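> Predicted model follows, preceded by the sequence.
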Amino acid sequence: MFLFFEKSVLIMAILRMISGSIEVFAAILILKLNDAEKALIVNSSLALVGPSILILTTAVGLIGISEKLSLLKISLIFSGVILLLIGIKVK
């Protein structure tokens, strides 16, 4: 039995798997370094990975359903993602 996935769904899943693998690798690296300062550097580096994967995954998903959405709805979704990122970073 063969399973067929939409191209955009497959790419989104692969991006999330890569993101998860990077997170697990970082956790192992933090344990291996066994130093709070170095662990903080590794942890801070992950702050770039998470939002990047979020934006890429959202973009791929929107491209996958672009024929079903109007330009206004697509721009509202991107605005929502940007507002989420701003809300997370503002203290």
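Cool, the structure landed.

> going forward, measure contacts between C-alpha atoms and count neighbours the same way
Fine.

> list the helices and strands the longest helix seen in the chain packs on?
Determined from DSSP state H, the single longest helix within the chain is helix 36-64. In terms of contacts (3 or more C-alpha pairs under 8 Å, 6 or more residues apart in numbering; DSSP states H and E), helix 36-64 is packed against helix 7-33, helix 71-89.

> Go through that helix and flag the buried ones.
Within helix 36-64, the residues that count as buried by 16 or more other C-alpha atoms under 10 Å are Ala39, Val42, Asn43, Leu46, Ile53, Leu54, Thr57, Thr58, Ala59, Val60, Gly61, Leu62.

> then this one, side by side with the first:
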Amino acid sequence: MITFLEKAVVGMALLRLLSGGIEMIAAFLMLRFNTVEKAIVINSSLALIGPLILILTTAIGVYGIADRVSFVKFIWIFVGVGCILYGVKGN
């Protein structure tokens, strides 16, 4: 039996794999530099990448279901993503 994967799901999964790879590289860099100051800089860089990956992954997912979801549900999805981004934003 052949299973066909949806393009949106493949795109979302690839973005998450990319994000995970970036996280692992960052962890190795922290260990390599072995200073708290540089680890904080690396960690701060990840704080910029995380929300970008979240937005792109959500956008791909929403694009994949665009023909099956009402406009009101789109609004709720974007409000939810906005709440997540607001909740993790620093003071």
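All right, it came through fine. Keep in mind it's a predicted model, so treat the numbers as computed, not measured.

> returning to what we had before: most neighbours per residue, which of the helices and strands packed on helix 36-64 of structure 1?
Among these, helix 7-33 has the highest mean neighbour count (mean count of other C-alpha atoms under 10 Å), at a mean of 14.

> quick one: it to structure 2 mean distance?
Following the fit onto structure 2, the mean deviation recorded for helix 7-33 of structure 1 is 0.3 Å by mean C-alpha distance after the TM-score superposition for structure 1.

> how much space between Glu23 of structure 1 and Leu3 of structure 1?
As judged by C-alpha to C-alpha, to the nearest Å, Glu23 of structure 1 and Leu3 of structure 1 stand 28 Å apart.

> my bad, Met17 of structure 1
The value you get for Met17 of structure 1 to Leu3 of structure 1, if C-alpha to C-alpha is used, is 19 Å.

> and the residue nearest the centre of structure 1, what is it in contact with?
Residue closest to the mean C-alpha point of structure 1, counted by C-alpha atoms, centre = their mean, is Ile53 at 2.3 Å. Going by C-alpha atoms under 8 Å, 6 or more residues apart in numbering, Ile53 of structure 1 touches Leu15, Arg16, Ser19.
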